[in-house]
Each structure stands twice: as C-alpha cells, then as structure tokens.
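**Q** Could you look at this predicted model? Sequence included:
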Amino acid sequence: MAEILAEADALERAAELILAGETVAIPTETVYGLAADATNGEAVARIYEAKGRPSFNPLIVHVDSMAMAERIGIFDPLARKLAETFWPGPLTLVLPAAAGSPVHALTAAGLETIGIRMPRGFGAALIARTGRALAAPSANSSGLITATSARAVEDDLGRRIPLIVDGGTTPVGVESTIVKIENGDMRLLRPGGVSAEKLEAVAGRKVLRGAKGAPVVAPGMLASHYAPGAKVRLDATSVAADEALLAFGPARAKGAERARAVKNLSPAGDLREAAANLFGFLSALDKSGAATIAVEPVPAHGLGEAINDRLARAAAPRETPAASR
C-alpha cells in the first residue's frame, strides 16, 4: 500500500521519489494529481501504467514560474496576459511547444502543442524543490471519479503508487479549464475552475468552443492525429528493403537487415521502456526517408494496450475520426 504523509511532512520524501522516476499523488487547488517528472519518459509511462489509461492522451505539464513555462511553450501576447492574470491557478494553456523543450515526447503524446499550468501550494513547492516540471493528470484510474481527497486516492490507487500526500479536500474540486491559444483566439477545450466569462473579461474577446474541425489537444483526438508522414504498417512479420522498422523485443522480423533504418522500442521486451521510446523512435524513423514504417507486434497487455492504441492511430486513414477517449 502507498505511504500516506501529511502535506507539511511530505516534501522531501515526495521530491526523492520524483527524482527517482516514481509517481506521487499530490493535492492541488483543483483535484489530486498523479505527478511524475515530465522530462523522464519512463516516469511518465508509470503514470499511464498506474491509471490504466487506455491511450496516450496528452498530459498537462505543471510549472512553478514563467521562466520554466517559457522553456516548454511559446507564449503570444494573449497567452501571456492570461497567464499573468490567472496563474497560479486552475487554468491550463495549450500552446505550441518550444524548440528544445525538456518535456519528454510521451508527456505531450507526440503532439506539437503542450498544455501548461502553474499550480498553487504543494505542487508548486514540489516543482521548486526538484527543479522539474511535473506531468500530473488526475489521481484516479482512467474512467473513474476524480479524486478530491487523499482517502479517495488511497481507495483507488493505493496499491499502485508509493506515496500519497494528504492535503485535505481540494478547494476547487473540478479540473482546470483548458484553453488552446491559436492565432490570437481562445478555444475552450474543457470547462473547469476558471469560467469562460472571466477569460473573456480579461482577453476582451469571445471564447470559441469546440476543436474547429481539428483534433482536441487535451484528452481526445482524431484516430490519425499522431500519424507520421510515412505510412505505418502494423504487426509486420517481414520487412521490405525500402521500409523502416520499428522493432520490439529480441527477435526480428524477416528481412530486418534490409530495412532503411531500425529502432527497437525495447530489446528486452519491457513495455515501460517501449512506451518511453515510442514517440521519439517513430519520429526518428519518419526522418529516415522511408515511405513506410513497418511495426513488429507489441503485446496488448498492460502498457502494451496504450502503445497499440497509439500505433493504430498512427496507421489509421488520415481523415478517419474516432470517438474521443
């Protein structure tokens, strides 16, 4: 079972676990979050593993300063005005990812945008203590009720994580508002702790609703949204000479030696390592010049379910929509 420490006594232990690549349930002003180092792919994979998340949805990155935020996302004047007004607080801004961002590709689920929030309280203190931005979705199993108390986290995730920080009942009680900033517009992707009316009052313009025919870049997206430029061929047992190969495990598909390029998600067959490598390796193979990326079979259990979900999206016809996850 998870260790449970009062907020006043938990900072050093929580920081130790975060820096070791573990997950920690922490209180924020909105709901309890399941936090891990956003720059560490295997740590982020542990979040998906603990939540049983069915697909690699993008995770919100939590920061403790504008300086840290600006290393991760690109702020236009509107985004900066909203951040200066509502941060720290329950507002997530979806922005273009900054060049050289330290955030691991798995955190953003391979997207070119990133959701950023600046929390109050223990989350801010933990970020400052570790010097790491934190990926922190809600601390509950995927599809279950969001946790607003340490007891609720314990009842759900207590056997899957090492530490729960008890900060009492969260004051806001609903998740953050998510707004995408694009071409001077605000697009509401999820209502939450900051109302649309407050956003409009500060921005001096209307909040737009919906995803404008594009994939939602906070949880939920089109089937092909993560697709590379190359075609993706799944469950490959052989490889053509003009294909790149995304491998898994110790045994190779027939003809692997002829592949234009090869990346092995995990030579040892470790699904956590595979999840951490997935987006970076797909991107590298896409740059190889191959018209097709052949993908060896990946087991469908545990994190393999999420890996296969992502690969199916990458291989889907480019205009095929899917129900949001």
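**A** Here it is on my side, so go on.

**Q** going forward, measure contacts between C-alpha atoms and count neighbours the same way
**A** OK.

**Q** what about Leu245, distance to Ala306?
**A** 20 Å (Cα to Cα, to the nearest Å).

**Q** more neighbours, these two?
**A** Leu245 (33 against 23; other Cα atoms under 10 Å).

**Q** I figured the more buried one hits Leu282, correct?
**A** No - Leu245 lies out of contact with Leu282 (Cα atoms under 8 Å); the separation is 9.4 Å.

**Q** what touches both of those two?
**A** Shared contacts of Leu245 and Leu282 (Cα atoms under 8 Å, 6 or more residues apart in numbering): none.

**Q** nearest residue to Val194 other than its sequence neighbours?
**A** Of all residues not flanking Val194 in the chain, Thr177 sits nearest, at 5.7 Å (Cα to Cα, 6 or more residues apart in numbering).

**Q** which stretches of the stretch 51-200 of the chain form strands?
**A** 61-62, 91-96, 113-117, 134-135, 163-166, 177-182, 185-190 (DSSP state E, counting those that start in this stretch).

**Q** Checking Glu12 next. Helix, strand or coil?
**A** Following DSSP: H, G, I helix; E, B strand; the rest coil, we place Glu12 in the helix state.

**Q** What is the burial count for it?
**A** So Glu12, with other Cα under 10 Å, has 12 neighbours.

**Q** Quick check: the gap between it and Ile74.
**A** Distance, Glu12 to Ile74, using Cα to Cα: 32 Å.

**Q** what comes up buried for stretch 133-144?
**A** Neighbour-count burial for stretch 133-144, with 16 or more other Cα atoms under 10 Å as criterion, is recorded at 133-142.

**Q** Output the residues you listed in a markdown table, with distance to Pro215 appended to each entry.
**A** Output for the buried residues of stretch 133-144, formatted as a markdown table (distance: Cα to Cα, whole Å):
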| residue | distance to Pro215 |
| --- | --- |
| Ala133 | 25 |
| Leu134 | 24 |
| Ala135 | 21 |
| Ala136 | 21 |
| Pro137 | 19 |
| Ser138 | 21 |
| Ala139 | 25 |
| Asn140 | 24 |
| Ser141 | 24 |
| Ser142 | 20 |
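
**Q** Next up, a structure to set beside the first:
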Amino acid sequence: MSKPASRILPPTDAAIAEAAALLGAGALVALPTETVYGLAGDATSDLAVAAIFAAKERPQFNPLIAHYPSAGEAARDVTFDEKASELARRFWPGPLTLVLPRRADCRVSLLASAGLDSQAVRVPRHEVAQRLLAKFGKPLAAPSANRSGRISPTQPSHVAEELGERVALILDGGPCKIGIESTVVALLGGGPLLLRPGAVTEEEIEAAIGPIAHAGEGGQPRGPGMLASHYAPDLPLRLDARELREGEALLGFGPLTIGEAKLAINLSPRGDLEEAAAQLFAALRRLDRQGRKQGLTGIAAMPIPERGLGRAINDRLRRAAAPRSGR
C-alpha cells in the first residue's frame, strides 16, 4: 500500500498556482473532474506522460486522454470533422471524450497516444479542472487517479489510498458529481464508434450525429477504458445476482429482494440510474475493503437495467468482474 499523499489542499488560487508550478516541473497532480479524479501531467512532455504510466502501473498500449480548456484549444492538436464539431458543440465542456486524428504538429506526447495516429481529447466541465488548465496553459494528460485496473477514485481520499506519494498534490474538489468516466467516441473515418459508454448516453449521441457503431475489444485499444479487465476490486465480483451466496457482500440496486447480507450497499434504493452511477466506484471500493476485513469471499451485484446510464454502469461492472491474470 502506498503511503498517504503529503497534502490534500482546497482549490484556492494559491493551491492552483502551486499545482501548475508542479506540473511545469514534471510532477503529477490529482485534480477533480465531474466524472472521476484524474492523475494529471503535462501532456506535451514525454517524461511527464511516462511518469503517469509508471505511477498507475498502466500498460503503455492503453492511450491517455488529453484535457483542454476549450474545443478551440483541442483543435490545435487534433482534426475535427463535422460530426466531431457537433458533438463538441453539444456536450463540451462535459463528460465526453473524442478520439480524433492527430495533427502533424500535435503538441501531445506520442506516448499519450500509445503510438497511434489518433488522440483522445476532452474539455472537462469541473470548475477546478478548468482553472488549473487555464493557469497551466498546456493540455493535461489525466487518466483516472488510481493504479491501473483498480476502482476509479471519486473522492480525494481514494486518490491518497491508491497513489500516495506518487502524486505531488491532490486538489480537493469534493465528491465527483457524475462518478463514472466519460463516454468515449472515435471519429476516425468509416463512421463513429462508441469505444466506452459513459455519462453522455448512446441515445444522446445518436440524436446529435445519427447512428453509432460499437467497437470490439480485439487489437490495440484506440481509447482509454477498453481493456477487458478494468475497475476491478480484489474480491471477485458476480454479476446479475438474483440470490445471495454464503460469504458474499451485496451491491444492490432498487428494492433489496435477494436476501440479507452481512455487508450491503444499495446504489439507489429508488432505482435511479444517475444516483447509482455517482455511487458506483465508492461503493465498490467500500465493499471490497470492508468485505476483506470481514473475511467475505466475494461481491454479488444485483442486475442494473441496460438503458441510458445503466449501459455505462454495466460496462464498468462487466470489466470489474472480468478474469485477471494472477487472480
């Protein structure tokens, strides 16, 4: 376990200035976004991007998202077609990532693109992220601030638990409002592809630009969050549970009708998908930590409706439940 980070600071002007100075010196800073906390580094620096991969213990074939204060700034590094421009107009700033062709003079480290000719870009909505981007003046590579494959952080304490001294400073923006990562759409010719479902739903995307295809998982990932095993707790996760088994903690949704568990968290007793998405990663983290302390052997997740945000929640749960090497 990493040692706790030395400092978690409220996002005062002085803290933002210090964070920007640390980033300029090649250090890593954790920042809040509306989705999850990000582990930020200078996206234009090969060394800083390499430090992100090292801190997360992340496979270097898994691309990183570059964050910008505006679509205009992102357009300096990637090429927008008509559909990409429409998605940016409708959903930026916000929880949507676009994977677009890199420009020949793209400032972002090729390591952040995992050597591909495309780059994932996003304009976050969170006020603290916007302030830091404005102060720093360059794009920030900022994947989720956790070790690779682990549960994404939605509170500053989660970042400290996961990364400790690997991050120089954590800016405290409170709990993330959405709590689930951005939707990822690739527009690289041949029609738009949904690489990862998220807070911007498939229905909203299709209303903006028409039909969108679903990407398979074969080959090298074009965007983040495409590895089969991801967001994983240490305890095995069993999906679509309609009964409890001995030794299982319960991840519930709606009325708890499958029996009483020694340890249970209900993502939304009223069956609200937005509430469930915001609670998901914190709930998984708590069930995993407390369940291991209590000697439990697994986590049973009740079914989540496969509609709207439910698709994104189920995507994360399926990846969290996928077999992992060494498990």
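**A** Cool, got the structure. Keep in mind the model is a prediction, meaning the values are calculated, not measured.

**Q** Do you know the score for how well these two fit?
**A** With the length set by TM-score structural alignment, normalised by the length of structure 1, the two chains reach a TM-score of 0.65; 224 aligned residues with a Cα RMSD of 2.1 Å.

**Q** What is the nearest of the buried residues of stretch 133-144 of structure 1 to Val103 of structure 1?
**A** Ala133 (7.8 Å; Cα to Cα).

**Q** What is the burial count for the aligned residue in structure 2 for the residue nearest to Val194 of structure 1?
**A** Structural alignment (TM-score structural alignment) places Thr177 of structure 1 against Thr183 in structure 2. When neighbours are defined as other Cα under 10 Å, Thr183 of structure 2 has 23 of them.

**Q** Do I have it right that Thr183 of structure 2 meets Leu193?
**A** No - contact criterion Cα under 8 Å: Thr183 of structure 2 and Leu193 do not qualify, at 11.0 Å.

**Q** Please name the residues that touch the aligned partner of Leu82 of structure 1 in structure 2.
**A** Under the alignment (TM-score structural alignment), Leu82 of structure 1 pairs with Leu87 in structure 2. Leu87 of structure 2 makes contact with 205, 208-209 under the criterion Cα under 8 Å, 6+ apart.

**Q** Just the buried subset of these, written out for PyMOL, thanks.
**A** Here the buried members of the contacts of Leu87 of structure 2 are turned into a PyMOL selection, burial being counted by 16+ other Cα under 10 Å:
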select buried, resi 205
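
**Q** which of the contacts of Leu87 of structure 2 still touch in structure 1?
**A** Contacts conserved in structure 1 for those, counting by both residues aligned by TM-score structural alignment, their matches' Cα atoms under 8 Å: 205, 208-209.

**Q** After alignment, which residue of structure 2 pairs with Ser149 of structure 1?
**A** So Ser149 of structure 1 corresponds to Gln155, using TM-score structural alignment.

**Q** Tell me, how many residues neighbour its match?
**A** 19.

**Q** nearest residue to it other than its sequence neighbours?
**A** Pro175 is the one closest to Gln155 of structure 2 (Cα to Cα, 6+ apart), at 4.8 Å.

**Q** surely the one you found meets His158?
**A** No - counting by Cα under 8 Å, Pro175 of structure 2 stays clear of His158, with 10.2 Å between them.

**Q** sorry, back to before: ok, the residue nearest to Val194 of structure 1 touching Gly89?
**A** No - using Cα under 8 Å as the test, Thr177 of structure 1 is too far from Gly89 to be in contact (9.7 Å).

**Q** For Ala215 of structure 2, give me its contacts.
**A** 193-195.

**Q** Can you tell me how far it is from Leu87 of structure 2?
**A** 18 Å.

**Q** Find residues that contact each of Pro175 and His158 of structure 2.
**A** Common neighbours of Pro175 of structure 2 and His158 (Cα under 8 Å, 6+ apart) do not exist.

**Q** so who does the equivalent of Tyr32 of structure 1 over in structure 2 touch?
**A** Aligned counterpart of Tyr32 of structure 1 in structure 2: Tyr37 (TM-score structural alignment). For Tyr37 of structure 2, the contact set (Cα under 8 Å, 6+ apart) comprises 30-31, 144-145, 152-156, 159, 176.

**Q** Can you tell me which of those is nearest Gln130 of structure 2?
**A** Leu31 (10.1 Å).

**Q** Count residues in the vicinity of Glu243 of structure 1, would you?
**A** Applying other Cα under 10 Å, I find that Glu243 of structure 1 has 26 neighbouring residues.

**Q** Likewise for Ser6 of structure 2?
**A** 13.

**Q** Just confirm Ala35 of structure 1 is within a strand.
**A** Yes - assessed by three-state DSSP, Ala35 of structure 1 belongs to a strand.

**Q** ok, which stretches of the stretch 201-327 of structure 2 are helices?
**A** 202-209, 273-293, 309-321 (DSSP state H, counting those that start in this stretch).

**Q** got a list of what Ala14 of structure 1 touches?
**A** Per Cα under 8 Å, 6+ apart, neighbours of Ala14 of structure 1: 24, 126, 163, 165.

**Q** just checking, what residue in structure 2 corresponds to Ala2 of structure 1?
**A** Ala2 of structure 1 maps onto Ser6 in structure 2, by TM-score structural alignment.

**Q** So that match sits against Leu163, correct?
**A** No - applying Cα under 8 Å, one finds Ser6 of structure 2 not in contact with Leu163, separated by 11.1 Å.

**Q** Which strands and helices lie in contact with the helix or strand hosting Ile293 of structure 1?
**A** Taking DSSP states H and E as the criterion, Ile293 of structure 1 maps to strand 292-295. Under the contact definition 3 or more Cα pairs under 8 Å, 6 or more residues apart in numbering; DSSP states H and E, strand 292-295 of structure 1 sits against strand 231-233, strand 243-247.

**Q** nearest to Ala114 of structure 2, of the helices of the stretch 201-327 of structure 2?
**A** Of those, nearest to Ala114 of structure 2 by Cα to Cα is helix 309-321, at 21.1 Å.

**Q** So which elements touch that closest one?
**A** Looks like helix 309-321 of structure 2 contacts strand 237-238, helix 273-293 (3+ Cα pairs under 8 Å, 6+ apart).

**Q** same thing but at 10 Å, please
**A** Other elements packing on helix 309-321 of structure 2 under the criterion 3 or more Cα pairs under 10 Å, 6 or more residues apart in numbering; DSSP states H and E are strand 193-196, helix 202-209, strand 237-238, helix 273-293, strand 298-301.

**Q** which other residues reach the second one?
**A** Translated: helix 202-209 of structure 2. Helix 202-209 of structure 2 has contacts (Cα atoms under 10 Å, 6 or more residues apart in numbering) with 82-87, 89-91, 96, 183, 185, 192, 194, 196, 201, 210-213, 307-309, 311-312.

**Q** Tell me the buried residues within the residues you listed.
**A** Listed as buried from the contacts of helix 202-209 of structure 2 are 84, 87, 91, 96, 183, 185, 192, 194, 196, 201, 212, 308-309, 311-312; burial here means 16+ other Cα under 10 Å.
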